[in-house]
Structures are given as C-alpha cells and as structure tokens.
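A.B. asks: here's a sequence, model it:
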Amino acid sequence: MAKKYNEFDVVVMPTIDEEPFGLVALETIAKGMALITTNSGAIPEVVGEGAVIVDKNSDFISNLAMQMEKLAVDSDYRNELGKKAYSMARRVVAFNIDNYYYRLVNILDTKCSQNTISVIVPVYNVQDQLKKCVDSLINQSYTNLEIILVDDGSTDNSGLMCDELAGLDQRIRVIHQNNGGLSAARNSGLDIATGEYIFFVDSDDYLDLSTLEKLMNHMSRCNADVVACGFAYTYDEKTESPFTNPSPGIWSGKEAVIQMMTNNNLCTTAWNKLYKACLWKDIRFPKGRVHEDEATTYKVLYASNTVAYLPECLYKYYQRENTIMKGNLEKRYKDYLMAIEERIQYFAGCSEQRLVDNSILVLLEYTKYVYRSIQSKERGCLKHQYNKYIKEYGIPKSIRARKKIALLVWKYVKA
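C.D. replies: Below is the predicted model of the structure:
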C-alpha cells in the first residue's frame, strides 16, 4: 500500500460515516501528500492543518468537487499542503506513523493485563436487589477486582447485607456513612479506590458475567482511556429491552463528548463505562443534586485521548416503580438545566465553540421537553427561561436553517 501512494499526488477520503481514527489519513500526511477529507469522527484532530477538511453536513458534493479541482490544477497549493502535512506528522508524536505502528503491534501482541478494577457501588435501601447486583460482580470472569460498597445511610437491611457480603469475599470493602445522596456515595468510593481502573454500578442493577473482561480487552485493543458498553432495561416481569445504539465506535475525547450529546451510544450515564482511574484525579460528582452524571461525565470524556464504544448490552439497567429518576420531573429539571449551563461555561472556558453549540442545543431542547411534559405554573417559568437562554446564548450557528427557525419560533409559544 505504501508504494501505491507514490503513484498519486492527492488522496481523497470522502468519509461520511463515523471514522474512528483515520489510519488512511495518518498514512497520507506521513507521506507528505495532499489530502482532502471530511469532518468525520476524529479525523480533524488527526490531520489538523495538514489537510483540506470538507464539511460533510453542508453542500458536501459541491464543496468536495471544488476542492478536488483546486488541488488538481494548483501545484503550488498542493505542494504547500503536502509540506504542512509532512511537518505535522513528524512534529506531533501521537500522530507519528512509526510510533503508531509500534503501539499497534504491541497492543495486538499483548494480552490484557490483570490490573485491578475498582467497582464502586452506592447502596441505599436496596435490600431486595443488592445480592443480585453483588453476585454479578463477584462472579465476573475478570477476577482482579476491588468491590467498594458504599452504604449511604440505608434505613433497611442494606447496610447489614453489605457487611455480610464482605465476609464472604475478601475483595469487598464496605463504607458506612450518613445519607448524602448518590454523588456523595460515589465520591466516597473514589476517595478510597486503589485500582488502576474505575467502574460504577448502581446497586439495583447488575452486569453480564463477562462485562469487565470484555471491556478490559476492548480498552487494550483500542488503546482507549474510556470504554463504554451498551445497556438494556430490565424488569421484574418483562423481557429486557436494549436501549443503546448497535454500532461500535472509537473517538477522540472531544468527539466523544459530541457523541454523548447526540447519539444513544456513550450516553451521559457514569455506570456503563470503564475508566482509567487517573481521569478521576481532579473530578468528583456534585453533592446534593440529581442529574449528577450530566454535570460530570463530559469532563471525563473530554479529558480522554481515546474513547471506545462496545455496543453489546452488558449492563442491565433495572426499572422499578420507585426509581429516583422516574417521575418528579418538576422537582428535578432545574438540576439538569444547571448542569447543562455549567457545561456551556466549561467548554466556553476551553474555547471549544463546537461543544458549546451542542450544549446550547441540548439546553434549549430539554427546556422544550420539560415544558411539554408538565402541567403547572412551572410552564410560565420555563417559557421565560427559554427566552432568557435565547437572549444569552443565541441559536448555534452550526445547526441547519430549518432547526434554527423552529427554535426561534418556539419563543412565541403561549405559556
């Protein structure tokens, strides 16, 4: 294949589906050749200024043809682009083709090491579900685990059950604390975790017995910092129902945040992901709030170099009538809006306009969703809040005209 590149002056890579890393793009810039490609997946992060990027979502065919014609007839432009590409491929260590192949061979030749996974399980009044959850952990095919049960002031037998389970398996550690909520329980687990990897499980959920082994293997294969799996809703009397996208993927941290906000794959949930523990060094969940995942997960993904998604539904998300996130929308939506506003400010501080725009869109769409879903005086407050968001943030420029019009027109809906 390397010899084939020598026969041509320009490589056209018109990818419209998600491109996980872009090996062809990497090989092209390493050869110092002019490249035309798209803003798919992690490609822009790979090629930087060393390629012509065509927006796949805006008049794609015409713009692609125009760039192809320009490079075909303008040899100076073509040579200048090739020099930039070659310089970048040598300057950025992570994109050096020799280093890439060396790492790839090492990954393929190395079996998954038996590093410790710290599994953090917040526990609160789940005496009927706890044993099933813990059984799914102690019977994992990946055995090098530190299972941290955080009894968050349970008023039933859950705390006693934690101690009894710890007596049956030396890998289980128990924390008893006053009730502080899900965030406080997770944070307590993070504070004492000693493993090289972190995984969260809610105490009324459970895992397929091969979950952690498959995630560790996938993390090794992809050289990823975070690996998410698919999940399915499970019930007492109904068959399980898959929720997540069936297509696999691998992205840069920045692109992973976009995926989290726009697709049912990574999702914002903390609990369907295996993380390198170092990512959590300076990140904790906000105490005293619901929608804590919305306020936290994006920071971990953004801090990652590579994020992978394994679509198999390995995590089983149990649905019960008194689950905290069911109902009470009027009581909890404000925490969600607060989390998204914080996200907007976070990415604005990082000068990440694309991530800001996507967050603004999430904020506006969720406000509309809550407005449609409740019947109370809160609707007037939401209408006022929506107009405030439009005035403060505006409509993201990156979205299509029809969507812009729909968002602007909604300002005039009667409360």
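
A.B. asks: from now on I want contacts and neighbour counts done on CA atoms only, so please keep to that.
C.D. replies: OK.

A.B. asks: quick one: residues in contact with the longest strand along the chain.
C.D. replies: Identified as the longest strand of the chain according to DSSP state E is strand 306-318. Contact with strand 306-318 is made by 204-208, 210-211, 215, 218-219, 222-235, 242, 244-253, 256, 265-266, 272, 301, as judged by CA atoms under 8 Å, 6 or more residues apart in numbering.

A.B. asks: just the ones of those residues in helices?
C.D. replies: 211, 215, 218-219, 222, 253, 256, 301 (DSSP state H).

A.B. asks: of all the residues you listed, which comes closest to Met66?
C.D. replies: Ala256 (30.2 Å; CA to CA).

A.B. asks: correct me, but Tyr77 touches Glu69?
C.D. replies: No. Using CA atoms under 8 Å, Tyr77 is not in contact with Glu69; the gap is 11.6 Å.

A.B. asks: another one to check against the first:
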Amino acid sequence: MTEVAVSIIVPVYKAEKYLKKCLDTLVHQTATNYEVLLIDDGSPDNSGKICDSYADKYPRVRVFHQVNQGVAKARELGIKKAQGKYIVWVDADDSADSRLVEDVLKAVNRSHADLVLYGVQYQYQGVVTKEQIPQEEEISAMRRKSVTGQYSTLWRFASLRDFWVGEQVPEEMERSAEDGYMSIRLFIKARHVETIPKVLYYHIGDNPNSIRHTCDGKYYMGNFSIWYYRLRICEENYKDLMNHCASRALSGAVKAYSISLVNHDLPENFIEKLVKAIRDLRRYPIKGRWRDKFLGWCILHNMDIFCVFYARHKISKMKK
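C.D. replies: Next up is the predicted model:
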C-alpha cells in the first residue's frame, strides 16, 4: 500500500444495521493513500465480526477491539494507531462520498491547511432533512462558531493528527460532549482552515443506539460541562455570548442532577461540581428558563423532591 496521508477512524458500537453501508463507502474511495481504522468498542452485536470481515478482505482496513469504554477512549486508541498526517472521523452509522479523501487532499495541497471543512447532508428515515455547506470566512469567525456549537461535530472536518497529541477529554465530557470539546481545541490550534463547499459526508439520524437518544445523568453531565467550558472561553473572548452559554449550562446542570437522583449514575464528585456550578451560575442575568431556575433553587435548598418529579417525567417522555 502507498504512503498513508489520511487515516479514517471509525468508532464502532452497536452499529451492525448500518456498518456495511458505511464501510462500503470507505473502502471504495477514489484516493489510494489512506487507511481505515475500525475501533470496536466492545460492541455486543455482530459489529466486531463485520469489522473483521472487512479487514480480511481489504488490506487498508485495520481493526482494533477493546472492552467497552465509550467513544472518547475509542478515539484515543484510533489516534494512537493512526499513520496518516490527517485524521477524518466517520460515525459507524453514517457514510461518506467516494471523493472525500481525494477532495480533502486536494484542499491540503492547495494551502497546507490545518483543518479542512466540508459539507454535510442530514438524513432521517431516508429523507434529507437539511444540508450544511461551509462558507469561506476568517478563522476568528470559525473559532467563534466552534464555541457556539455550530462547528461541534468531528465528522464535519479533517484535522492534522499532530493536533490530537497531548489532548485528553475531561472525564465529565466523555459520555456526550467530546466532539464539542475537541472541536474547540482544534479550532483554537488551527492557523489556516480550508473549506470545500459541497457535500462529502452523509449523517444518518435513525440509529436508536445513538447517544442522542439517551436520557441519563452522564449524558446531561456532558451537556452541562461543554456549555460551562464554553462560558469560561466567552468570559475571555466573546462576552456577548456569556448569557447564552450560562443559560445552556444551567439547563444541563439541573437535568444531570435531577436525573441522577433517579438513575443513580453520577459519582459524588460530579454531583459536587453540579451544585457548585449552579450556585455560580446565579450571577448571570439569564433570561427565561424559569423551570431551570426553580429546580436550581430547589437543588441549592435541598428540596430534591421536585427534581425527582421532573426527572421521572422527562425519563418517561423520552421512552415513548
């Protein structure tokens, strides 16, 4: 195989229904100087066997199996094993255009970019719901968008592998906020970003095993943590966004705390962080969010019964 320029890394967990379609788009790229790394995160279905079958058939595919540790740890392993100068992330239930790697390398060769943004098409039950095409703009505007969450999914862009060296996602963000955290970190490091104004990635929103369809304390702990992290950044750089971030952080905090009362799925140090943050967030003039403010007041005054009622209602609603 020729020298590897791009490593496509695919974290795999409970994706057997979608995995073959995904991998077919990756092994049939128009470029040749790339590899595909499949990180089986202890998937209990047939995903691991499917990964092995593709590795047996296609020399550019490598598979690594690990005990289930979550997507953050799967990505860490992928980075350690990657040989390419650039990293492309693909979710196991999504797919890529056949020219993804080729077009990324063309963009890199034009400008030696640190990051390459490309268009994404969103689908649900076979219906295209929207498309996002990146616009050419100043890096400062892109950094701002990464903080607001507009650029907060890793499969929207390719990045230098070196940018990942030394990075570690905070424990409280590993469940559901790794993308948002690492997107910010990568955009902060980037000095030049190239854009490809066409769709090269297809995101499928059907998978019931996706993190988006969960309702537990760990999920909302991540949601709170990423918005609290964004708030700290905004205090230094984007003061006009502070109240928005504070509002979202409060919402995530009361949900994480309340649901943990029912599910008992957060360690004590996480609970302490939530209570401390809820107390801190009172200094921001958050508009609206009356339910969140009320639940926050209940948390600070040890009136957990109202939080339990709210959590049971939300969990029941999510299960329907």
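
A.B. asks: mark which of the contacts of strand 306-318 of the first structure are buried, thanks.
C.D. replies: Buried members of those, scored by 16 or more other CA atoms under 10 Å, are 204-207, 211, 215, 218-219, 222-234, 242, 244-245, 248-253, 256, 265-266, 272, 301.

A.B. asks: I'd assumed Ala31 was in contact with Glu102 of the second structure.
C.D. replies: Yes. Between Glu102 of the second structure and Ala31 there is a contact under CA under 8 Å: 5.0 Å.

A.B. asks: sorry, back to before: same question for the helix or strand just after the longest strand of the first structure: list its buried residues.
C.D. replies: Counting by DSSP states H and E, the next helix or strand C-terminal to strand 306-318 of the first structure is helix 329-349. By neighbour count on 16+ other CA under 10 Å, the buried set for helix 329-349 of the first structure is 333-344, 346-347.

A.B. asks: what do you get for stretch 140-154 of the first structure?
C.D. replies: Quick answer for stretch 140-154 of the first structure (16+ other CA under 10 Å): 140, 142-154.

A.B. asks: counterpart of that stretch in the second structure, which residues?
C.D. replies: The alignment of stretch 140-154 of the first structure onto the second structure (TM-score structural alignment) spans residues 29-43.

A.B. asks: hang on, the earlier thing: list just the nearest of the buried residues of helix 329-349 of the first structure to Ile43 of the first structure.
C.D. replies: For those, the nearest to Ile43 of the first structure is Phe347 (20.4 Å; CA to CA).

A.B. asks: residue contacts, that closest one?
C.D. replies: 353, 355-356.

A.B. asks: mind listing what the residue sitting furthest away from the middle of the first structure touches?
C.D. replies: For the first structure, the residue at maximal distance from the C-alpha centroid (CA atoms, centre = their mean) is Val73, at 42.1 Å. Shown in contact with Val73 of the first structure (CA under 8 Å, 6+ apart): no residues.

A.B. asks: ok, it to Phe199 of the first structure distance?
C.D. replies: According to CA to CA, to the nearest Å, Val73 of the first structure stands 54 Å off from Phe199 of the first structure.

A.B. asks: still on that earlier bit, tabulate the buried residues of helix 329-349 of the first structure (a markdown table), appending distance to Lys391 of the first structure.
C.D. replies: Shown next, in a markdown table, are the buried residues of helix 329-349 of the first structure (distance: CA to CA, whole Å):
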| residue | distance to Lys391 of the first structure |
| --- | --- |
| Tyr333 | 21 |
| Lys334 | 19 |
| Asp335 | 21 |
| Tyr336 | 20 |
| Leu337 | 16 |
| Met338 | 17 |
| Ala339 | 19 |
| Ile340 | 16 |
| Glu341 | 14 |
| Glu342 | 17 |
| Arg343 | 18 |
| Ile344 | 15 |
| Tyr346 | 19 |
| Phe347 | 19 |
